[in-house]
Structures are given as structure tokens and as C-alpha cells.
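> Requesting a structural model of the entry that follows:
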Amino acid sequence: MGRYDLALIGFGGVNRALAELISQRGHRLAEDLGFTLRVVAITDLRAGSLVDTDGIDLAPLLAANPGELNFAGLPGGSADPRNAWVIREVPADIVVEATFTDPAHGEPALSHVRWALESGKHVCTTNKGPVALAGRALKQLAAEHGVSFEFEGSVLSGTPVLRTAQRLFGGLEITDVQGILNGTSNYILGRLEEGVDLPAAITEAQDLGYAEADPTADIEGHDVQLKVMILANEVLGADLRREDVLCEGISAITPHEVRDAASKELRWKLVGSATRHQDGSVEARVAPLALPAHHPLAGIYGPVNAVSFRTDLLGTVTVSGPGAGRIETAYALLSDIIAIHQRHAVDAAAPTRPVLLETHHV
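Presented below is the predicted three-dimensional model:
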């Protein structure tokens, strides 16, 4: 049975949840998947770095309060995160990148991904920034080094929209993608419909853990903008930059407008969309829309996400599921690891084709 050694870059909610899955379900996962997982390095901005090439004992780390975790006092530990050194030098098969990243320039995740690929290591990440801003270049870099770059969790957390489109829609032409890609804004719009004003709805979303302390990226559509770029580039074959995607958030919508629309059987939703025209160009935008009741996205409520694909043979196909949550996003990372295994195990097992020599008679 094979094994993959992991380096976890960032040990917040998502990578910690992945560590929990490995610690608690490792044997079951091995039986189901045909390989084992071992964590050999962890870095974290607050906790520092921890390296053990024989495998880190995860149980005591998971038992500790996240805010009190300190790697400095442990064998192989340091107060310094040492991200670059761990990514480049520690012998790991897969680098799992889940750090906090600035969506404007994709750092520090963009550098983390690049360092890992240049070092010949597979990468899976939940970060939108590197994929949206430099996805094509990073995939090319991965191909040059014979490794995989996986990022299913960058759009809908654990709900597999990218692989659904790429692997299950073979033979279909996808011309349009529309999605509710931010559960926070969707929850807030639902509360506006119920008569709650915007500041109170934002506070509720923060108390429930849906919104960050600074909710700007959710409210103004910046989070959705990056996700639309990923969908357009990965599913429609575009090469969009951030300035190519018009972006309008929900901050100007009033409870009265939302309730008035509801009385007309319309539902306000923050929709990210991308359309491929007949000339091959792709147009994308983020904007609040009042959708009719029959629209596949109109009935999506609360912190749930959904993506509708318009196809030539099946019509519109909608995939819906959780768009946030630490366990759900950790599952996306696990699905990335499975994809890496399936691709490279198949490549390794593939028979070598004989070389045919062309003979010329003179």
C-alpha cells in the first residue's frame, strides 16, 4: 500500500480539520482509498513550524486549544513558521496550502504554491487567489515538473463543481455558468427579505461564523469575483484577469427592495456569471439580480452555494451544496489528494509503449 507524506502550510480551521480526518479516520481511509497519509511538517503563523520526517503525532496537537498551540517547545519544533524552508527542503510528497491570503495579489499562497511546484511536489490548496490570478501559469509549472496542482476547494468548498464540469460533462458544450458563490451574502439577502436591515444582518452572519470581522469581500462581491474567474478560466477556457470581471455587491440593496421583489415572486441573489459567446470571447460579471421563482438559483437559501451550467445537450444542470465549513473544505483537500493519487498511480502503472522505428530503404 502506498503512502503520501504531507506538509501542511497553515494550521487554522481547514488544515486542522484535515489533520483530524487523518488522525481519526486514517485506517478507514486507507482501506477505502488504497493509500495512507502521514503528516511530516506543519507550519503556522502563530504556532511556528514542526517537522518530523518519521511522521508527526497529531493527537496531542489536536487536543490542544488552537490559540495555545506552540511548536517551539516540541522536538523538531520552532517558533518561526519557516514556510519557504519547509516547502522547499522537507521531503514531502504533497504540500497542502491553506494560509490566509490577500485576494488582491494572491500572496503568500501564490509563492507557497510556486515554491512547492518548483521543488517537484504536488500541491492542493483551498486558496482562491493563486488559482484566479495565476492559475494557467501554475498549471504550466506543475506540468513542467511532472506534478499536480489541485484546487477543488477554491470555488465551492467541499462541493465538487470543477471536477463535475471537467470529468462528468465530457461531450457537452458548456456555454454559460451562473452561481451563488458566497454563502454569507446569500444568508444576508435572506434576512433582508425577512425585514432585518443590512448592519444587523451582517452582525448575525458574523455571530454565526459565516462572515469575517471585515465582511467587505463578501458584501461587495470581491470573493465571488475571484470564484467567477476560476470558473470562467477552468470551465469555459477563458483567461480572465480581475479587471475583466465587472463587480457589484449587495450593500446598496434595501430591505424594502428585497421584500417588494419577494411580493412579486422574485428573489434577490448575488450572482456570479460567465458566458462564452459565439466568437469565443467570455464575458463575466458579479451583480445582484432579482431572479424569478423558476430560476434554478432562486430557491437557494442561507449559507448554501450552487452553480448552474448551461449545456448544449442537457440544458441547465445545477450543482448545490455547502460553500463553507472547515470539515467540508477539508474534504475538498482530501478529494484533491485522491485526484493526485488517481492520476499519478495510473501514470505509474501504465505500460511503456514500444518505440516504432521507421526504416528507410535506399
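> going forward, measure contacts and count neighbours with C-alpha atoms only.
Noted.
> With adjacent residues omitted, what lies nearest to residue 272?
The spatially closest residue to residue 272, leaving aside those adjacent along the chain, is residue 286, at 4.4 Å (CA to CA, 6 or more residues apart in numbering).
> What is the neighbour count of that neighbour?
27 (other CA atoms under 10 Å).
> what's the answer for residue 12, then?
So residue 12, with other CA under 10 Å, has 18 neighbours.
> To compare with the earlier structure, here is another sequence to fold:
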Amino acid sequence: MRLRAVNVALVGFGNVGQALVRLFLRKEAELAQRYGVKITVSGIATGRHGMAVNPDGLDLQRALQLAAKNQTLDSLSERYCQDVDDFLQFCQAQVLFESIPVNYQNGQPALDILRKALYIGMHAITANKGPVVHGYFELSQIAREKGRQFLFESTVMDGTPIFSLFRQCLPAANLLSISGILNSTTNFILNRMEEGIGFSEAVEMAQEIGIAETDPSGDIDGWDAAIKLAALATVLMGIPLKPQEVEREGIRGLDRGKIEAAIEQGKRWKLVCRATRNGSKIRAKVAPEMVSTDSPMYNVNGTSSIVQFETDTLGILTIIEQDPSPDTTAYGLFADFIHAINA
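Here you go, the predicted structure:
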């Protein structure tokens, strides 16, 4: 079988980007046999380790080695790129994967990068919630005009097939409400506090295992949960919702006394997301709630997540993700790639 060559480029080469490259290498034979596709990574752009471009294909093992040593990728490049615009022009890719850090406020610079990629004629695939929340309708329109795909399965619950489920498997199902635990970091912290560990120490534990940033405020103040809820509502309800419009309270106010009081009542504290459609508007909230044993959220532990969708056709649909990793996020990007090239 003659293979179809597909050049792809990555903007962002952190844990997720590297996991995606390892997945490309692991699935190379399967892609050829099942889909008749050969992937060539023609460009990798990073925030701290330079950019590498070669339309004939980069040495991926070498790229992973350099990243592991915290060294620049410039030595792999066929030509110098002054900025991301140069990179997008020179890499000659048909598909762009974007996985840079999220900007809760306006989705930049990822939003501009994805917009440019679509205008050039690339499929645009992102793991970044910011562009979905702040540019979903615009980017989707550009993609339609250009005959390309704008896909984002990895933005919520790390590649769990939520958006594709609604897109492909739930025709004419109207979403009425969303609820769940969408931030695994705070769930982990609250679990540790139930074990008697103090808030600050629990945050440090989350940082040590790599699920909380050096500045953990995006998680513990509810911003991450709010932007995930906004992404779900914007796409699945079709009504724009910004994270700034979500009523938001984090977990800083939960001390050991409150944790113990909940346990004594047979309940647990969870950072719960809720969004309800009200005509052409959405009422959305992220806040700590005490949940009882009859709630599906009660037994969601550690870094796991849960989301419940109330529809007018199937009633309540519940999806649980257990202990995700960069590998599961990378798979969401990979699955979007398969959908894009076969659309």
C-alpha cells in the first residue's frame, strides 16, 4: 500500500508535546497499516529551547534527548526562524499541534497561532483551553472556510472523548446542564487534607508529583475549573461563556476543621463545577461543595475527574476519567489527528 505522507508541526514541547512524539513513534507501524499514513514531524517550536524546522523531517529521538537534557533544539533545524510566524511558514506542515501554557484571560498567544495556522491551510489541533473559550466560534468559522478542521479533544479531561461524543454520537441531543469535578489537582489536595495533611503541605505534594504549577493559584482559586466549564458550555451548549463570567470560589477557605466536619457527617468536600442553560444564557459556578455518598462525585479520588451531562434525550450521562497523565492528553491530540486527516 502506498503511504500518504503527512507533515505535522508542534508548537509546545513540554510533557504533552513530548508524549505526543513518543506516541507517533510507537504507533508508526499501526498508522501505516490501518490508515495508510506516514507522519513526518517537520517542525517543533518551544518556549525556552528554540525552534527546529526541516520539511524532510526532524530526528525525533534526538529531539526527545535534547529536551530531556534541557538543551536547545536549534541544532536540528535546517533554517533559522525568527518567530512563530516564520516557523509556521517554513515548516510546510499540513497539521499543527498546539500545547503551550493556557492564558485564562484571553487565550493568547495560542489563539493567534491557531488562527494563523488555519489561514495558511493547516488543520489546527490544540490541548489548550484558552483558544477554545476565547475563539471557538471564530476559529471554527475559519476552519470551515478553509476546508480544514479545528479540533480540541484534549482541552477537558485530558483526551477523554467528550466533544467527539457529542459531535458524532448524540445527534439532536440538547444539553441542559453540566456538573462535575474538572480540576484533578484540587481533588488530590482535598483527599490529602482528609488524611490529616495541612493545606500548604498538600499543595507541595501536588507540586512534587507534577500536577500543580510553581504558582498553583490557577488550580486552587478555581480558574482551571472555570475555564474547563466555560469550554464545555461554549462548545456543547453553543453559547459563549468566558471564565470571568463563571461565579468562582476556590478551596483556600477549606481548613482542617471544615474537612473533619464533613467527614463526621459522612460527606466530603469537592470543588464542583455547575452550568445550567437558561434560555439563551448560561448560569455557571465553580465552588466547594459537600457531597454525600449518594453522589457519583463522592468516590472520585486523587487525580481523577468526573462530568455529568443532563440532556433532553438520554437523561444524565456520566463520564469518569481515572488518574490521567500527559500520555492520555497526547492520545486526545493523536485521535483528533486521525479524525482530521480522514474528514
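> State the distance from the residue nearest to residue 272 of the first structure to residue 27 of the first structure.
43 Å (CA to CA, to the nearest Å).
> Ok, residue 255 of the first structure next?
51 Å.
> More neighbours: the two, which one.
The neighbour count for residue 255 of the first structure versus residue 27, taken as other CA under 10 Å, is higher for residue 255 (19 against 14).
> What's the match for that one in the second structure?
Alignment note (TM-score structural alignment): residue 255 of the first structure maps to residue 256 of the second structure.
> what does residue 108 of the first structure align to in the second structure?
So, by TM-score structural alignment, residue 108 of the first structure is matched to residue 109.
> Could you give the number of residues near residue 48 of the first structure?
Residue 48 of the first structure - counted by other CA under 10 Å - has 21 other residues nearby.
> Identify the residue of the second structure aligned to it.
With TM-score structural alignment as the criterion, residue 48 of the first structure matches residue 50.
> Pull the number of nearby residues for the spatially closest residue to residue 36 of the second structure that is not a sequence neighbour.
Spatial nearest neighbour of residue 36 of the second structure, chain neighbours left out: residue 3 (4.8 Å); criterion: CA to CA, 6+ apart. Number of residues near residue 3 of the second structure (other CA under 10 Å) recorded here: 13.
> and if you look at residue 340 of the first structure?
For residue 340 of the first structure, using other CA under 10 Å, the count is 20.
> what range in the second structure matches stretch 211-225 of the first structure?
Taking TM-score structural alignment, stretch 211-225 of the first structure hits residues 212-226 over in the second structure.
> Just the buried residues of that stretch, please?
212, 216, 218-226 (16 or more other CA atoms under 10 Å).
> what does stretch 150-165 of the second structure contact?
Residues from elsewhere that reach stretch 150-165 of the second structure (CA atoms under 8 Å, 6 or more residues apart in numbering): 123-129, 132, 139-140, 143, 182, 228, 231-232, 235-236, 305, 321, 324-326, 328-333, 336, 340.
> what comes up buried for it?
Here stretch 150-165 of the second structure shows 150-164 as buried, counting by 16+ other CA under 10 Å.
> quick check, nearest of those residues to residue 119 of the second structure?
Taking CA to CA as the measure, residue 119 of the second structure lies nearest residue 150 of those, at 11.6 Å.
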